[in-house]
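J.: below: sequence and its predicted model.
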Amino acid sequence: MVERARDETGRPRNSRPRDALGRPLPPGSAGVPRIPDDLALSPTEFLEYAQELLDAERAFHAHEVLEAAWKGRPAQERPLWQGLAQLAVGITHIQRGNPAGASVLLRRGAERLREAGDPVPYRVDTAGLIAWATGLADSLGAPGGISADRLRPALTRRGHGESDWPA
């Protein structure tokens, strides 16, 4: 049995190469570049990076960025970052052709964002994202499919002031 790669704290790390939709490839395959587990970014930089990846139709990679934020930010922010990461995984499931999995993750992400409370930090548009995720989950399986534009949600509101949460 092959031992799984682990970080310095003993947590398992998946070092297998992945395709553009984040699916594991056989060991030794080229794959696409991975997002490092230890990103050291500000909350705004995490959001901007994740948005760039979503806009480029790389939802799995956006999920990895948002997961790094949830693991590296204070516990009080965990519902926010987990919710955002779950929305990105929901999009990933749509891209992979798994509407049932997408619906579960979109609804779970929306629920986590509801737990983020007020004020919402970093101009994250939780109300808009909750409505988007719920509407998208409700429309899965409808005739005509989902357009790629619907898979690029705006994570933040433009032009609104920052909350009192720490940067």
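T.: Received it, and whenever you're ready, just let me know what you need. Residues are numbered from 1 along each chain as shown.

J.: CA only for contacts and neighbour counts going forward, please
T.: Fine.

J.: now do the helix ranked longest in the chain: which elements does it pack against?
T.: For the chain, the longest helix by residue count, based on DSSP state H, is helix 78-95. Where contact means 3 or more CA pairs under 8 Å, 6 or more residues apart in numbering; DSSP states H and E, helix 78-95 is packed against helix 59-72, helix 99-114.

J.: quick one, which of those is nearest to residue 149?
T.: helix 59-72 (12.7 Å; CA to CA).

J.: try this one next to it:
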Amino acid sequence: MKRDRDEDGRARNSRPRDALGRPLPLGSVGVERIPEDLDLTPAQSLAWAQDLLDRGLAFNAHEVLEGAWKSCPAGERKLWQGLAQLAVGITHIQRGNTKGALSLLERAAERIGYHDTPAPHGIDATDLVSYAEELIVELRRGADPAPDQLAPRLVGPTSPTSDR
């Protein structure tokens, strides 16, 4: 199988994707892709990821948060990794994959909770850990969270990066 490669020879996936991040056949029209070489400030990453979560595009929010994780200082990596895992855990809920969602939400809560309080950039780590733990409880009891329950607030209301 021939892989798509960029000008530096790195593997790229140019297949279109649906709103839940699933690959579509070549030539299909999918949702807009998140660039793989994002270079955003933490505030920009959080704002864009929040907008995507609010629109039900958790997979794309995961891509934005993964970009921040790959470029953040070493002391913040677990936190950003946890945020990306939270978003992909939500993606698994949207796809109906409870087992995958539980696994990722558990890892997300552990990584987000690992960071000292207060977390940097106005990230509301305490509430996000509680959110993930509540989702885990709901999923284990067989609940199917409504779409409006799948858009956690990434930053606290008093944060300068928050417009809420």
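T.: Yep, it's here. In this text the structure is predicted, and so the values were computed from the model without any measurement.

J.: burial check on residue 74 of structure 1, number of neighbours?
T.: Here the count is done by other CA atoms under 10 Å, and residue 74 of structure 1 has 10 residues near it.

J.: with the one 4 residues further on instead?
T.: Other residues near residue 78 of structure 1 number 20, with proximity taken as other CA under 10 Å.

J.: what's the answer for residue 149 of structure 2, then?
T.: Residue 149 of structure 2: 12 neighbours (other CA under 10 Å).

J.: now residue 114 of structure 2
T.: 15.

J.: distance of it relative to residue 58 of structure 2?
T.: 22 Å (CA to CA, to the nearest Å).

J.: what's the answer for residue 132 of structure 2, then?
T.: Distance, residue 132 of structure 2 to residue 58 of structure 2, using CA to CA: 14 Å.

J.: those two: which has the busier surroundings?
T.: residue 58 (30 against 24).

J.: roughly how far apart are that one and residue 52 of structure 2?
T.: Distance from residue 58 of structure 2 to residue 52 of structure 2, by CA to CA: 6 Å.

J.: state the distance from residue 10 of structure 1 to residue 39 of structure 1.
T.: Distance, residue 10 of structure 1 to residue 39 of structure 1, by CA to CA: 18 Å.

J.: about what we covered before: present the helices and strands packed on helix 78-95 of structure 1 as TSV; the columns should include distance to residue 24 of structure 1.
T.: Below are the helices and strands packed on helix 78-95 of structure 1 laid out as TSV (distance: least, CA to CA, whole Å):
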stretch	distance to residue 24 of structure 1
helix 59-72	12
helix 99-114	17
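
J.: residue 86 of structure 1 is nearest to which of those helices?
T.: Of the helices and strands packed on helix 78-95 of structure 1, nearest to residue 86 of structure 1 by CA to CA is helix 99-114, at 4.7 Å.

J.: could I get the buried residue list for that closest one?
T.: 99, 101-114 (16 or more other CA atoms under 10 Å).
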